[in-house]
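Sequence and predicted structure, then a few things I'm wondering about:
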Amino acid sequence: MNVLIDELQWRGLIAHSTDLDALSAHLDAGSVSSYVGFDPTAPSIHMGNLVQLMVQRALQRAGHQPFLLVGGSTGLIGDPKQAGERVMNDEETVRGWVERIRAQVGRLIDLDGERGARLVNNLDWTRTISALDLLRDVGKHFSVNRMLDREVVKSRLEAGISYTEFSYVLLQSLDFRELYRTYGVTMQTGGSDQWGNITAGIDLIRRSEGARAHGVGTPLLTKADGTKFGKTESGTVWLDPEMTSPYAFHQYFLNAEDAMVVAYLKVFSERPREEIEEIARQSADKPHLRIAQRALADDITDLVHGRAERESAAAAAAALFGQSELHDLDARTLAAVAKELDAAPVANATQLPSVVEALVATGVVASKSAARRTIDEGGAYVNNVKVTDPEAVLSSDDLLQGRFVVVRRGRKTVGALALTD
């Protein structure tokens, strides 16, 4: 078996594949051009997309060339999903998202050198294709029976599915064939939910070009309870720092559950197998130290946001729990912390609440009597400074960066207030 295929299997990154022996031989024969596509259905890519980039990074390290397709045309339609018909975004919005996502993926993979990744947009070749051309040149190779047999289509038939979404598979298959014809791309990777589209493209190349292509589908990453990985109570974990701050991003992975953290580490860390296996052993022996969580959070934040942002996120977490100075944090980091803590709003800097009111407003304690009891017992803190007076009132001097206050009960229960004006 090819060394790269063996690594991808060990990392849990292969859920579906065409003939693995044939693919191994293909990869052993020389440099292979492989592509993965991202549809701009939002302003940013997310954790599921990052899985695909990790596969392409592994291919590139092994001497193969990645092609990263951003779907300027397919993004105008949207792949059918089980939840129901997508809302189609206007062309100007999609164009803006295309450029944002191209910039994101371009930062996450090497674009330089002989095997540097190439960024492509399928609007470049679909904008000139007529409906007649699509039907004669592509649609002729598709069986309606097979299209109806796709799981997502079957699940939508009773409620209804538009012809637009039903025919999406033709456009993605066209992409694979166009990249094959123009650049010699012979491999596509994608999530397991894209497996039907991937195999349809492979079949189109076989039927129209008489050539063999290959595909790999990655598994859907889940939490131990089966829910989708990369989702939080507040929504999706995005790679855009304005949509999910580096602090919140780092915290998400620090809080990865013990049962799944090593599996996530294999996917999102590029540490060698021996090092990951040693981390797994140490974590099993001393789970309270959260060794695997720290490695995961640090590695993935370094990759997506850079080391400086990761260090700022770690410093914020340390300061939040009294291990360093909150006053040293900049306004952007404090804003991210306040958002993550769901900070209680304060309307006026000249009418700040009492410490008792602040503890209640932030949810750190349940009632004013509990707040006073916490202060009496020596467990109340404002910006990491112990409060001893139950009648104390916050002042402008307590405002970090002129806007934020952090309150804490004991060592671990933290809340924040933020000025809204």
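In hand now; what should we look at? Numbering: from 1, shown residues only.

Could you use CA atoms for every contact and neighbour count after this?
OK.

Count the residues that sit near the closest residue in space to residue 200 that isn't next to it in sequence.
Spatially, and ignoring its direct neighbours in sequence, residue 200 is nearest to residue 173 (5.9 Å; CA to CA, 6 or more residues apart in numbering). Taking other CA atoms under 10 Å as the neighbour definition, residue 173 ends up with a count of 21.

so what secondary structure elements neighbour the strand or helix carrying residue 173?
Using DSSP states H and E, residue 173 sits within helix 168-183. Counting contacts by 3 or more CA pairs under 8 Å, 6 or more residues apart in numbering; DSSP states H and E, helix 168-183 packs against helix 195-209.

could you point out which element follows the helix it packs on?
Remark: after helix 195-209, the chain's next helix or strand is strand 214-218, criterion DSSP H and E.

That following strand: how far from the chain's middle?
The chain centroid and the centroid of strand 214-218 are separated by 19 Å under CA atoms, centre = their mean, to the nearest Å.

same deal with stretch 19-36?
With CA atoms, centre = their mean, you get 27 Å for stretch 19-36.

Buried residues in that stretch, which are they?
Across stretch 19-36, burial judged by 16 or more other CA atoms under 10 Å covers 20, 23-24, 26-27, 32-36.

Show residues contacting that stretch.
1-2, 5, 52, 56, 63-69, 183-190, 214 (CA atoms under 8 Å, 6 or more residues apart in numbering).

From the residues you listed, keep the buried residues only.
Taking 16+ other CA under 10 Å as the criterion, what is buried in the contacts of stretch 19-36 is 5, 52, 56, 63-69, 185-190, 214.

Among those, which are located in strands?
65-69, 187-190, 214 (DSSP state E).

show me where the stretch 1-150 of the chain has strands.
Listed in chain order, the strands of the stretch 1-150 of the chain (DSSP state E, counting those that start in this stretch) span 16-17, 33-38, 65-70, 118-121.

The residue most central in space within the chain - nearest residue in space that isn't next to it in sequence?
Nearest to the geometric centre of the chain sits residue 47, at 1.8 Å (CA atoms, centre = their mean). Once flanking residues are discounted, residue 47 sits nearest to residue 230: 5.6 Å by CA to CA, 6+ apart.

another structure for you, compare them:
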Amino acid sequence: MTNVFDVLKERGFIEQTTHEDEIRELLGKESVTFYIGFDPTADSLHVGHFLQAITMMHMQKAGHRPIVLIGGGTAMVGDPTGKTDMRKMMTPETIKHNAECFKKQLSKFLDFSEGKAIMVNNADWLMNLEYIPFLREVGKHFSVNRMLTAECFKSRMEKGLSFLEFNYMIMQSYDFLELHRKYNCKMQLGGNDQWSNILGGVELIRRIDSSPAYGMTFTLLTTSEGKKMGKTESGAIWLDPEKTSPYDFYQYWRNVDDADVEKCLSLLTFLPMDEVKKLGSLEGAAINKAKEILAYEVTKLVHGEKEAKKAQEGAKALFGKGPASENIPATEIPRSEFAEGIGLMALLTKLKLTSSNSEARRLIQQGGIALDGKKITDIKHIVKEEDFKDDTIMIKKGKKVYHQVKLV
């Protein structure tokens, strides 16, 4: 059986390891319990989290046991990694709600039956810690001088780093120690921005329990230009279909840059690598076929085959490659609201195609809005009932976003 380490390496996941040869040998000879942490800072996972879920799926398929750690305790502090300012403090009620949303979503990707995967919440042990005993057992193993050289802290020194956030690394390290003692967890995995935090946990276990522990980080989901993927003008690409519709999710992957197709196929699908390389090597108009496969496969993993097919049909209908489809995003508005007409700017904001009237004004002036294929540049344009054909009008925003309005 192929060693999962080799699979992850070939597909471009692995960035850094604490002990590469030992890790590869370990993953090849026994079933290893490992963990990845998710701080519930929102009520849905996003595309960046999905890369971590795919990693766990590869590991579980190879016979290893994932622990999904929901950071109900660490979210009370906030990870300073990658942040220029302190995170907004969340209430315990919000954190608990978000944690439940994460649990539901992650359960779609992993098999939790018969102990094949475990889900825990670090609030269970962090919230009841006694401060002085914790400092005496754990805090003494951390050098402040060394912690301040970590990238997650170093980048914050100019603007200021709160003592609250300074504790985050120690808390995450303690999570690893707790999971090691309770579940014989030997590895922590995470995005490459978590390297300093992961090192802290590995070293803590080796010092306190004199046991081997390992860490491995994975590439962050970025474009060929180094920008984080999963962001659009209207915000993050979420896994919750209520926050990002399956159609919009599909369209995001259908429209990635040509240079990013092979990387996305490799990291976000389970297609064999020979097929990935073949699709990634396509050029010109042919690369669109690879993008359709990418969009379909990723949407199928996140939203299921039925929604992936509906999104694919909706996309084809827009470009004249398929029958008229009901799968394009649509909003129903009472006919009475158009009796005297609705201003185009107000309509765009009402449909959440723009976040404000000022954004709508700018978009219209720049020629970024079309109604049923006709570009509208007049910011005072009124959409009236007679503009609708068969009680439907199609709004096109930019080159890629389509939305139907239906009269009811």
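Cool, got the structure. Fair warning: this is a prediction, and the values are worked out from it, not measured in the lab.

Superposing both, give me the TM-score.
Once superposed, the chains reach a TM-score of 0.84 (TM-score structural alignment, normalised by the length of the second structure), with 382 aligned residues with a CA RMSD of 3.4 Å.

returning to what we had before: quick one: contacts for the residue nearest to the centre of the first structure?
229-230, 237-239.

Could you dump those residues into a markdown table with distance to residue 381 of the first structure added?
Output for the contacts of residue 47 of the first structure, formatted as a markdown table (distance: CA to CA, whole Å):
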| residue | distance to residue 381 of the first structure |
| --- | --- |
| 229 | 34 |
| 230 | 33 |
| 237 | 31 |
| 238 | 32 |
| 239 | 33 |
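
Check those and tell me the two furthest apart.
229 and 239 (14.1 Å; CA to CA).

ok, now how distant is residue 333 of the first structure from residue 394 of the first structure?
Applying CA to CA, to the nearest Å, the value for residue 333 of the first structure to residue 394 of the first structure is 22 Å.

same question, residue 93 of the first structure
44 Å.

can you check residue 262 of the first structure too?
Distance from residue 262 of the first structure to residue 394 of the first structure, by CA to CA: 44 Å.

Settle it for me: which of these two has more neighbours?
residue 262 (24 against 19).

what sits against the more buried one?
Counted by CA under 8 Å, 6+ apart, residue 262 of the first structure has contacts 276, 280, 292.

so it is in which element?
helix 261-268.

Determine which residue in the first structure is aligned with residue 84 of the second structure, please.
Matched to the first structure by TM-score structural alignment, residue 84 of the second structure sits across from residue 83.

Is there a neighbour count for its match? I'd like the number.
Neighbour tally, residue 83 of the first structure, other CA under 10 Å: 9.

residue ranges of the helices in the stretch 1-150 of the first structure, please?
3-10, 20-28, 47-61, 91-107, 123-126, 131-137, 144-148 (DSSP state H, counting those that start in this stretch).

Out of these, the one nearest residue 415 of the first structure is which?
helix 47-61 (27.3 Å).

how big is the offset of that closest one relative to the second structure?
Here helix 47-61 of the first structure, set against the second structure after superposition, deviates by a mean of 0.9 Å using mean CA distance after the TM-score superposition for the first structure.

got the buried residues for that helix?
47-60.

again with stretch 167-183 of the second structure
167-180.

okay, that stretch sits on what stretch of the first structure?
Going by TM-score structural alignment, stretch 167-183 of the second structure sits over residues 167-183 in the first structure.

what's next to the matching stretch, contact-wise?
Outside stretch 167-183 of the first structure, the residues that touch it by CA under 8 Å, 6+ apart are 33, 74, 77-80, 122, 125, 138-139, 185-186, 188, 197-198, 200-202, 204-205.

And for stretch 96-116 of the second structure?
With CA under 8 Å, 6+ apart as the criterion, stretch 96-116 of the second structure contacts 40-45, 53-54, 56-57, 60, 65-66, 70-72, 117-119, 239-240.

quick one: the helices in the stretch 201-350 of the second structure?
Using DSSP H, counting those that start in this stretch, helices in the stretch 201-350 of the second structure cover 246-254, 261-268, 273-280, 287-303, 305-318, 344-350.

what's the angle from the fifth one to helix 246-254?
Between the axis of helix 305-318 of the second structure and that of helix 246-254 there is an angle of 70 degrees, by axes from the mean of the first three to the mean of the last three CA atoms, to 10 degrees.

ok, now the longest one?
Our comparison of helix 287-303 of the second structure with helix 246-254, counting by the same axes, to 10 degrees, yields an angle of 140 degrees.

Against the first structure, what's the mean shift for helix 287-303 of the second structure, could you check?
Counting by mean CA distance after the TM-score superposition for the first structure, helix 287-303 of the second structure comes out at 1.2 Å.

Check which helices and strands that helix sits against.
Using 3+ CA pairs under 8 Å, 6+ apart, helix 287-303 of the second structure sits against helix 246-254, helix 261-268, helix 273-280, helix 305-318.

Go through the third one and flag the buried ones.
Read it as helix 273-280 of the second structure. 273, 276, 279-280.

now swap in stretch 213-222 of the first structure and tell me
213-219, 221.

so how far is stretch 7-15 of the first structure off the chain centroid?
Put simply, stretch 7-15 of the first structure sits 18 Å off its chain's centre (CA atoms, centre = their mean).

got it, and stretch 74-85 of the second structure?
17 Å.

Please point out which parts of it sit buried.
Neighbour count says stretch 74-85 of the second structure has 74-81 buried, by 16+ other CA under 10 Å.

what do you get for stretch 134-148 of the second structure?
Quick answer for stretch 134-148 of the second structure (16+ other CA under 10 Å): 138-139, 147.

Pick the one among the residues you listed closest to residue 399 of the second structure.
Nearest member of these to residue 399 of the second structure, counting by CA to CA, is residue 147, at 46.5 Å.

What separation is there between the closest residue in space to residue 229 of the first structure that isn't next to it in sequence and residue 105 of the first structure?
Once flanking residues are discounted, residue 229 of the first structure sits nearest to residue 222: 4.5 Å by CA to CA, 6+ apart. Residue 222 of the first structure sits 23 Å away from residue 105 of the first structure, going by CA to CA.

still on that earlier bit, look up how far residue 244 of the second structure lies from the aligned partner of the residue nearest to residue 47 of the first structure in the second structure.
Under the alignment (TM-score structural alignment), residue 230 of the first structure maps onto residue 230 of the second structure. Distance from residue 230 of the second structure to residue 244 of the second structure, counting by CA to CA: 11 Å.
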